[in-house]
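Colleague: sequence plus the predicted model coming up.
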Amino acid sequence: MDEQDYLQSEGEHDDTIDEYLEMLEEDEASAESKRSRPVFKIGAVVILLAFIAFAYAWLPFLWPPHLDFLQQDQALSEEDLVLRCKPAVVNIQAKKTGDALSSQGTGINLEAEGMIITNRHVVEGAESVKVSFSDEKSYFSQDMEIIDGYDLAVIRLKAKDLPFVAVETEQMVERGQIVTIIGNPRGFQRISSRGEVKEYFESDAGMPAFTINATIAPGSSGSPVLDEKGCLVGIIFAIGTVKLDGEEQERALAIPATALNYTEAR
């Protein structure tokens, strides 16, 4: 399947979640032996590879899709926190300039007029972006601001009465705290996962970040990390694998929401 086919078929994924789950359960034994997740060191190389995988929609077809995230979403989808926050989670499609490929990711709205937070690598080099909400309303914008020193960007809309979430910029989320992630992995829309905040680290570029033992997939770039109150405490930017006690463990990598203190907007 080429890039165009994949982008056109994304809207069909929502209707086939149950079918995928049944397939996953039936093939669980054989699928386990076929899985081969990439192993990354936390650092510049890891971040670069993860950026590429997240930003370009066609890359997931270079390896078998992992649908584990759908199982947890089924359990979380009816929770009050998830239901309250989902309307503020958006899908972002960025139209790149020149010969660059278009990219897509997730974002979260923080203001009724439209202030979308996403990853820098999702929108960098774009001449315009399309922001789509869960009610199928879409907005186009060329008003984008890059947050220096972070893989973060702000997209401004000219709208009103949009759903939004509150943001925690006073203190970082604590290690051991349980958080919820809502994103658009592999074309599925507003899929929720949950995990525990594990380690804090600093990237080679000096960007503070933390890890979460939660399952995410390409398309999750810019996904909000929410605390038990539904406040934004972090933004997903990559996947990494850490080695602990001789065992490799996959982690979601996130930027603390305190980074938003460095924007002119807040």
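Modeller: Cool, the structure landed.

Colleague: CA atoms for contacts and neighbours, from now on please.
Modeller: Fine.

Colleague: flag every buried residue along the helix ranked longest in the chain.
Modeller: When the chain is scanned for its longest helix (criterion: DSSP state H), the result is helix 44-55. Across helix 44-55, burial judged by 16 or more other Cα atoms under 10 Å covers 46-47, 50-55.

Colleague: quick one: those as CSV, columns for distance to residue 225 too.
Modeller: Output for the buried residues of helix 44-55, formatted as CSV (distance: Cα to Cα, whole Å):
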residue, distance to residue 225
46, 20
47, 18
50, 18
51, 18
52, 21
53, 20
54, 16
55, 18
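
Colleague: between the residues you listed, which is closest to residue 74?
Modeller: Among those, residue 54 lies closest to residue 74 (Cα to Cα), at 22.8 Å.

Colleague: how close does residue 73 sit to residue 179?
Modeller: Distance of residue 73 to residue 179, given as Cα to Cα, to the nearest Å: 14 Å.

Colleague: neighbour count for those two, which is higher?
Modeller: Neighbours were counted for residue 73 and for residue 179 using other Cα atoms under 10 Å; residue 179 has more, 25 against 17.

Colleague: which SS state does that one fall under?
Modeller: Counting by DSSP: H, G, I helix; E, B strand; the rest coil, the backbone at residue 179 sits in strand.

Colleague: I'd say it and residue 234 touch.
Modeller: No: assessed by Cα atoms under 8 Å, residue 179 is found out of contact with residue 234, at 9.4 Å.

Colleague: now for these two: what residues contact both?
Modeller: Shared contacts of residue 179 and residue 234 (Cα atoms under 8 Å, 6 or more residues apart in numbering): 225-226.

Colleague: pull out the buried positions in the helix or strand containing residue 127.
Modeller: For residue 127, the host element (DSSP states H and E) is strand 126-132. Neighbour counts over strand 126-132 (16+ other Cα under 10 Å) mark 126, 128-132 as buried.

Colleague: how about those residues in JSON lines, adding distance to residue 7?
Modeller: Formatted as JSON lines, the buried residues of strand 126-132 follow (distance: Cα to Cα, whole Å):
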{"residue": "126", "distance to residue 7": "17"}
{"residue": "128", "distance to residue 7": "17"}
{"residue": "129", "distance to residue 7": "15"}
{"residue": "130", "distance to residue 7": "14"}
{"residue": "131", "distance to residue 7": "15"}
{"residue": "132", "distance to residue 7": "15"}
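
Colleague: ok, so of those, who is nearest residue 201?
Modeller: Nearest member of the buried residues of strand 126-132 to residue 201, counting by Cα to Cα, is residue 126, at 29.5 Å.

Colleague: another structure for you, compare them:
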Amino acid sequence: MSMPINPSQTGPVYTPPGDTSQPIVQKGSVTPPPAIVLGEAERIKMATFTTGFQSEVPPPASDTPPYQSVNLDSTLAGIGEKEVMTDMYAVMALFQKMAQEQRNSAREVRGSEMQAQVNSLKNAAQEIKDAAYDRYVGAMIEGGMQIGGGLLNMAGGVKAGKVAAGGDQAGATAISGKYSGAAGVLTGIGTMAKASQDLKAADHDASKARYEADAKVHESGVQQANDLMQQMMDVIRDVRDKLGSIEQSRIETSRGMARNI
């Protein structure tokens, strides 16, 4: 049994006796793939593709600084207790400052909302006054017209009575009808004038309702500003308590370390 080496194979091969045409590759050997033969057109396409791809990728800049490694353990080990406590105090102080600024802003909003609420209530009161005045004018006009109509009826009755006493009953009836008609006209004019004034008064009532609604909205804004101010005050108190607790804990830790020395 012979084991000749085939140059085209990387592992040892086994040739059985009597058959030297096809060697049998042993288990574990690797046979390289056959070479791919490209024609002239394929080689030109491949060269064009490779050249175009390389031209699109820019070369790295010559002045690019090299990467520097950072030792995180040594960096964290260099931070002492003093730096950590200082940062904690700075964070707490920042929270307190932000809460105080929010509280100041809420105070300004509350002041503006209260002033707007007062103005709305004043405007509503003025609208009530204007509506009452318009109704007063309408009632006076209607009353004056009714008085005029009554006087006309009285005058017509007196004149009709004199004419009837003279024996002219038809004339007396005509005179009475004329005066009654004139009195009715005056009464109608008074009613129309009162209706016009009532319309103006109703417009003032609607304006009053709008002003009252605005006052309610501003009242809600005042309440929200008060709630925000109270919340920010609670935050400030919590921050102060936390700072006091941290300081107290640090003092107690220092005392304990001093006893153990």
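Modeller: Noted; the coordinates are in hand. Just so we're clear, the structure is a prediction, and the values are computed from it rather than from any experiment.

Colleague: tm score of chain vs chain?
Modeller: In this superposition the chains share a TM-score of 0.13, using TM-score structural alignment, normalised by the length of structure 2; 52 aligned residues with a Cα RMSD of 5.6 Å.

Colleague: mind listing what's buried along the helix or strand hosting residue 195 of structure 1?
Modeller: Using DSSP H and E, residue 195 of structure 1 sits within strand 191-202. Residues 191-198, 200 are the ones in strand 191-202 of structure 1 that count as buried (16+ other Cα under 10 Å).

Colleague: go on, stretch 208-218 of structure 2?
Modeller: For stretch 208-218 of structure 2, by 16+ other Cα under 10 Å, it's 208, 211-215, 218.

Colleague: so of the residues you listed, which ones are in helices?
Modeller: Short answer: the buried residues of stretch 208-218 of structure 2 in helices (DSSP H) are 208, 211-215, 218.

Colleague: quick check, residue 160 of structure 2 in a helix?
Modeller: Yes: Residue 160 of structure 2 forms part of a helix when assessed by three-state DSSP.

Colleague: contacting residues around it?
Modeller: 171-176.

Colleague: CSV for the residues you listed, including distance to residue 147 of structure 2, secondary structure and neighbour count?
Modeller: Below are the contacts of residue 160 of structure 2 laid out as CSV (distance: Cα to Cα, whole Å; DSSP: H, G, I helix; E, B strand; the rest coil; neighbours: other Cα atoms under 10 Å):
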residue, distance to residue 147 of structure 2, secondary structure, neighbour count
171, 25, helix, 16
172, 23, helix, 21
173, 22, helix, 16
174, 22, helix, 13
175, 19, helix, 20
176, 17, helix, 21
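
Colleague: which one among those gets closest to residue 97 of structure 2?
Modeller: For those, the nearest to residue 97 of structure 2 is residue 176 (90.3 Å; Cα to Cα).

Colleague: for the closest one, which non-adjacent residue is spatially closest?
Modeller: Distances taken as Cα to Cα, 6 or more residues apart in numbering place residue 156 nearest to residue 176 of structure 2, at 5.0 Å, with adjacent residues excluded.

Colleague: which strand or helix spans the one you found?
Modeller: helix 81-165.

Colleague: how far off centre is that helix?
Modeller: 29 Å (Cα atoms, centre = their mean, to the nearest Å).

Colleague: swap in stretch 239-249 of structure 2?
Modeller: Relative to the chain's own centre, stretch 239-249 of structure 2 is displaced by 35 Å; criterion: Cα atoms, centre = their mean.

Colleague: touching it from outside, list them.
Modeller: Residues outside stretch 239-249 of structure 2 that contact it (Cα under 8 Å, 6+ apart): 89, 92-93, 95-96.

Colleague: give me the buried entries from the residues you listed.
Modeller: Neighbour-count burial (16+ other Cα under 10 Å) applied to those gives 89, 92-93, 96.

Colleague: could you dump those to JSON lines with distance to residue 163 of structure 2?
Modeller: Formatted as JSON lines, these follow (distance: Cα to Cα, whole Å):
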{"residue": "89", "distance to residue 163 of structure 2": "111"}
{"residue": "92", "distance to residue 163 of structure 2": "106"}
{"residue": "93", "distance to residue 163 of structure 2": "105"}
{"residue": "96", "distance to residue 163 of structure 2": "100"}
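
Colleague: now, which of these sits nearest residue 135 of structure 2?
Modeller: Closest to residue 135 of structure 2, out of all of these and judged by Cα to Cα, is residue 96, at 58.2 Å.

Colleague: so the closest one makes contact with residue 233?
Modeller: No: counting by Cα under 8 Å, residue 96 of structure 2 does not reach residue 233; the two are 9.4 Å apart.

Colleague: quick one: residues contacting the nearest residue to residue 179 of structure 2 once chain neighbours are set aside.
Modeller: Closest residue in space to residue 179 of structure 2, ignoring its immediate chain neighbours: residue 156 at 5.0 Å, by Cα to Cα, 6+ apart. The contact partners of residue 156 of structure 2, taken as Cα under 8 Å, 6+ apart, are 175-176, 178-180.

Colleague: repeat that for residue 108 of structure 2.
Modeller: Not one residue lies near residue 108 of structure 2 by Cα under 8 Å, 6+ apart.

Colleague: how near is it to residue 221 of structure 2?
Modeller: According to Cα to Cα, residue 108 of structure 2 stands 11 Å off from residue 221 of structure 2.

Colleague: what's the answer for residue 198 of structure 2, then?
Modeller: Distance of residue 198 of structure 2 to residue 221 of structure 2, computed by Cα to Cα: 35 Å.

Colleague: same check, this time on residue 155 of structure 2
Modeller: Distance from residue 155 of structure 2 to residue 221 of structure 2, by Cα to Cα: 65 Å.

Colleague: again, but for residue 95 of structure 2
Modeller: Residue 95 of structure 2 sits 25 Å away from residue 221 of structure 2, going by Cα to Cα.

Colleague: how about residue 141 of structure 2?
Modeller: From residue 141 of structure 2 to residue 221 of structure 2 the distance is 44 Å (Cα to Cα).

Colleague: now do the helices in the stretch 1-150 of structure 1.
Modeller: Ranges of helices in the stretch 1-150 of structure 1, per DSSP state H, counting those that start in this stretch, are 3-9, 17-26, 28-34, 44-55, 68-76, 80-85, 120-123.

Colleague: most packed of those helices?
Modeller: With neighbours taken as mean count of other Cα atoms under 10 Å, the helices of the stretch 1-150 of structure 1 reach their highest mean count in helix 120-123, at a mean of 26.

Colleague: and that one, what does it pack against?
Modeller: Under the contact criterion of 3 or more Cα pairs under 8 Å, 6 or more residues apart in numbering; DSSP states H and E, helix 120-123 of structure 1 touches helix 44-55, strand 89-96, strand 103-109, strand 152-156.
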